[in-house]
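S.K.: Sharing a sequence plus its predicted fold:
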Amino acid sequence: MNEAATRQRFLFISNGHGEDWIAAAIVARLMPDICVEAYPVVGSGTAYAGICPIVGPRGRVDSGGARTAKGSLRRDVAKGGLAMLPPALKFLRSVRDSYDKVVVVGDVTVPALAWLSGYKNLFYIDCYKTGAARLYSSAERFILKRTCATAFCRADNLAAMLREDGIDAKAAGNLMMDTIPLGDYDAQSRRRHPLAITLLPGSRGETADNFARQIKALRKLDTGSVPDIFLAVAGDLSVEDLAGAADMQRSNLLSTEGDDLGSLTDGALVVHLLRGRAMGNALAESDIVLSQAGTATVQALGLGKPVIHMTSAKDRQSRFLDEQRLFGEARIAVPGDPNAVAGALSKLIASPEERQRLGAIGRQNIGGPGAMEHVLAALKR
């Protein structure tokens, strides 16, 4: 009998850029003993490239699936976001009996799609709920109880709620810290200054604008205090769009490193570009992070890097406050004004003691790695 035919077949479903990377890291540890296919519900799913086949229809919405901005769901619907649902449901129904296990990585959106498609006994990895504030709602518990057999949560109180509903739920550690992406990029060789900073402008609709605001803040620093700057380019974002938004020019002088994307410069600042799949390489060399990202912010904080986050009138306050209760002082939230960002950045640059203090808070609040082995063991049972 063909060896591939005797191996278990898994389907991984993820619904966001950070979720794709977490899922892909798990898949890489399962292959080649298990046949795995991935269905990234939203976006291109570039995290799975070279790891496993991608299946299913590609869905694209204006928000990229993020729910941190007020009215994002309403805008997605208004701009045709519901059009992605029929193809997704049709696909999920067509493959319902094709896999030994279906693994969901993300928020409750995907279990909801699975519920509508008749799925049961899902393996659920919750990357959204922090357990620091709002817990599972009655509607979320209704869906999860009817679709999930096993779950890994980020906090004990979340897992306890699901256990009450008959789900085998655990909180074995922060899986995000087991899945920080590392790639082919030597950040250390590009260091020229005492400090370094990583820019994480996000992976969704306002990424170019976020990057432009971050650059405006860096331009306001005293010349002598400008750090080395790294930019992790998420997914299939256009470097040209980023360069245009920040009024910078791109250098295409690339090294032989697979994740080197060259650099951007305006004659004063130099921004070293790397693919998002090498983000961990840049974080390891950095002292401070400017971040508008989701999963990547958690990973930066867990590594002990203070994060400066630009707030916006568009922010959904309930989600922002939930996150801030978990992050504490380690994430410094300032208005998205270049002067405010530059002020916060200058204070951190000038105070190694404050960077150390905030870094310790981030590591404590986020927790360390250790969940991966528990997840793999449960999947292989």
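M.R.: Perfect, thanks for sending it.
S.K.: only C-alpha atoms for contact and neighbour calcs from this point on.
M.R.: Noted.
S.K.: need the contact list for the residue nearest to residue 210 when sequence neighbours are not counted.
M.R.: Counting by CA to CA, 6 or more residues apart in numbering, residue 201 is the residue found nearest to residue 210 once chain neighbours are left out, at 5.4 Å. Counting by CA atoms under 8 Å, 6 or more residues apart in numbering, residue 201 makes contact with 207, 208, 210, 211, 214, 290, 291, 292, 293.
S.K.: Let me know how buried residue 379 is, in neighbour terms.
M.R.: 16 (other CA atoms under 10 Å).
S.K.: Show which residues not belonging to the helix or strand where it lies make contact with it.
M.R.: Using DSSP states H and E, residue 379 maps to helix 371-380. Applying CA under 8 Å, 6+ apart, the contact partners of helix 371-380 are 26, 29, 30, 152, 171, 172, 173, 174, 175, 178.
S.K.: Just those: which are in helices?
M.R.: If you go by DSSP state H, the contacts of helix 371-380 have 26, 29, 30 in helices.
S.K.: Off-centre distance for the helix holding residue 379?
M.R.: 20 Å (CA atoms, centre = their mean, to the nearest Å).
S.K.: Tell me how far residue 299 lies from residue 8.
M.R.: 31 Å (CA to CA, to the nearest Å).
S.K.: of these two, who's got more company?
M.R.: Per other CA under 10 Å, whichever of residue 299 and residue 8 has more neighbours is residue 299, with 27 against 14.
S.K.: ok, the more buried one - contacts?
M.R.: 176, 177, 180.
S.K.: roughly how far apart are it and residue 330?
M.R.: For residue 299 relative to residue 330 (CA to CA), the value is 12 Å.
S.K.: which of the ones in helices among the contacts of helix 371-380 lies closest to residue 165?
M.R.: residue 26 (26.1 Å; CA to CA).
S.K.: Pasting the second one now:
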Amino acid sequence: MRLLCLSNGHGEDIIALRILQALQHHPDCPTIYALPIVGEGHVYQTAGVPLIGSVKAMPSGGFVYMDGRQLARDLQGGLITLTLDQIKAVRSWANEGGASLILAVGDIVPMLFAWISGVPFAFVGTAKSEYYLRDETGWLPRSSWWDDRIERSTGCIYQPWDRWLMQRPQCKAVFPRDRITSQILQRFNVPAFDLGNPMMDGLELNGLELNGSPLDRPENSSDWSASRPLTLALIPGSRPPEVFANWELILRSLDGVVEARPVNCLAAIAPKLDLDEFHQQLLTYRWQQTNENSYTIGLSNKKSTLTLIPGQFAECIQKSDVAIALAGTATEQFVGLGKPVITMPGAGPQFTPAFAEAQTRLLGASVTLVSQPNQVADALRSLLNNPDHLSAIAENGRRRMGNPGAADRIAQQLIWQMQKIS
């Protein structure tokens, strides 16, 4: 048996690799190949998964849908030639024969590639969720009448052309990111399986259980200025140069926070980012360096700390109470632990006002969206003074993001589907 994994983005590559690694632990593991449609597939290469076809990093980094100018830059960078070469490579792989399955991870683009191949495929939908349109109580209000009318008209976050591909006999299984999306797709006769979200896999720390928010506070310590230490995760994203602009917004937001109470800040810095820029901005905002990656600010009896933690995302979010985040997948993972996030729009290309607003619909009560950095302190105070809201946030995050173990469950379903094919 052979399996080809198609994915279209760095986050999608990571999710796909979790499923592939779960497959590799199965006694009936197929021969695995991958083709990252966006980027160069470093995630696959580091893990030793062989690539087929051409790969190339485009100027947009995969965010062409957010800005027409990004699409223009990608076209100038050879997007059309790259796409045609990749489709040719997928067809060539499919024509080699034998029991074969394609795993498409992301959105309609890898699913379309899979359909063009002519071989059976499965789809992991990472980009769309019914939570963008509705929650368990009904439709969500939209600021734009046009968006509201159009998105409700088809009764599903996945448009008719998406569902048409999912309804083909060639499509053997669809794995949506949450239960509500699975239930809606099943109404359209899509072979959707509610097996959870692989985003929540791989976040465990030395047996640390993903239960209970560390924000559980004694009854006599509910005030925001209480002496209980509070740990903030700072999540600026991962894509330069946007990440550095986001970092400055986060540092500006901390001005009001540290004036009110001491906090311990853990900055989740993506691997391979230049730490010098983070250090320089910290010094600009009057943080005093104490050792290589640690800083303090404030008086001795009211001192806050900040530590840069490159490449240790799981450690950072597990040890934090609240996040100040301008990121996509990382924000969702933090929410999935049952913890609250405060966010604000950046300049893009990813974390624009439109993206931030959409994220609040996706994640619901777990995300507090403010318009300016100086509003973060008040938002944090409001959160910590409302224990009932914090309890609702803990339940909301786990419901929307699911339990760990999805990669194993999806891998098992893929094995069953491949056994049927063979």
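M.R.: Received the coordinates, thanks. Since the structure is predicted, the reported quantities are computational estimates derived from the model, not experimental observations.
S.K.: what's the TM between chain one and chain two?
M.R.: Once superposed, chain against chain, the TM-score is 0.77 (TM-score structural alignment, normalised by the length of structure 1); 356 aligned residues with a CA RMSD of 3.7 Å.
S.K.: Can I get the ones in helices among the contacts of helix 371-380 of structure 1 in a markdown table including neighbour count and distance to residue 372 of structure 1?
M.R.: As requested, these are exported to a markdown table (neighbours: other CA atoms under 10 Å; distance: CA to CA, whole Å):
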| residue | neighbour count | distance to residue 372 of structure 1 |
| --- | --- | --- |
| 26 | 20 | 8 |
| 29 | 14 | 9 |
| 30 | 16 | 11 |
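S.K.: Just give me the match in structure 2 for the residue nearest to residue 210 of structure 1.
M.R.: Residue 201 of structure 1 maps onto residue 236 in structure 2 when the alignment is built from TM-score structural alignment.
S.K.: and that match, how far is that from residue 369 of structure 2?
M.R.: As defined by CA to CA, residue 236 of structure 2 lies at a distance of 15 Å from residue 369 of structure 2.
S.K.: repeat for residue 18 of structure 2
M.R.: 30 Å.
S.K.: which residue in structure 2 lines up with residue 148 of structure 1?
M.R.: In structure 2, residue 148 of structure 1 lands on residue 171 (TM-score structural alignment).
S.K.: for residue 298 of structure 1, that is, sorry about that
M.R.: For residue 298 of structure 1, the residue aligned by TM-score structural alignment is residue 332.
S.K.: how deep is that match tucked in, by neighbour count?
M.R.: Residue 332 of structure 2 has 22 nearby residues by other CA under 10 Å.
S.K.: is it true that it touches residue 401?
M.R.: Yes - counting by CA atoms under 8 Å, residue 401 is a contact partner of residue 332 of structure 2 at 7.4 Å.
S.K.: tell me, stretch 280-287 of structure 1 lands on which residues of structure 2?
M.R.: Going by TM-score structural alignment, stretch 280-287 of structure 1 sits over residues 314-321 in structure 2.
S.K.: Could you list the buried residues of that stretch?
M.R.: By 16 or more other CA atoms under 10 Å, the buried positions in stretch 314-321 of structure 2 come out as 314, 315, 316, 317, 318, 320, 321.
S.K.: closest to residue 138 of structure 2 among the residues you listed?
M.R.: Using CA to CA, these come closest to residue 138 of structure 2 at residue 321, 30.0 Å.
S.K.: Distance of the closest one relative to residue 293 of structure 2?
M.R.: 21 Å.
S.K.: Helices along the stretch 251-381 of structure 1, start to end?
M.R.: 279-285, 295-302, 317-327, 338-350, 352-366, 371-380 (DSSP state H, counting those that start in this stretch).
S.K.: hang on, the earlier thing: would you mind measuring from the match of residue 201 of structure 1 to residue 339 of structure 2?
M.R.: Residue 236 of structure 2 is 17 Å from residue 339 of structure 2, by CA to CA.
S.K.: swap in residue 252 of structure 2?
M.R.: 22 Å.
S.K.: what about those two, which has more around it?
M.R.: The neighbour comparison of residue 252 of structure 2 against residue 339 (other CA under 10 Å) goes to residue 339, with 30 against 16.
S.K.: quick one: terminal-to-terminal distance for stretch 332-346 of structure 2?
M.R.: End-to-end for stretch 332-346 of structure 2, by CA to CA: 17 Å.
S.K.: So which of the contacts of residue 299 of structure 1 is the closest to residue 47 of structure 1?
M.R.: For these, the nearest to residue 47 of structure 1 is residue 180 (12.0 Å; CA to CA).
S.K.: Flag every buried residue along the helix holding residue 379 of structure 1.
M.R.: 371, 372, 375, 379.
S.K.: what about the residue lying closest to residue 129 of structure 2 once chain neighbours are set aside, neighbour count?
M.R.: Closest residue to residue 129 of structure 2 apart from its sequence neighbours, by CA to CA, 6+ apart: residue 181 at 5.7 Å. Residue 181 of structure 2 is flanked by 23 other residues according to other CA under 10 Å.
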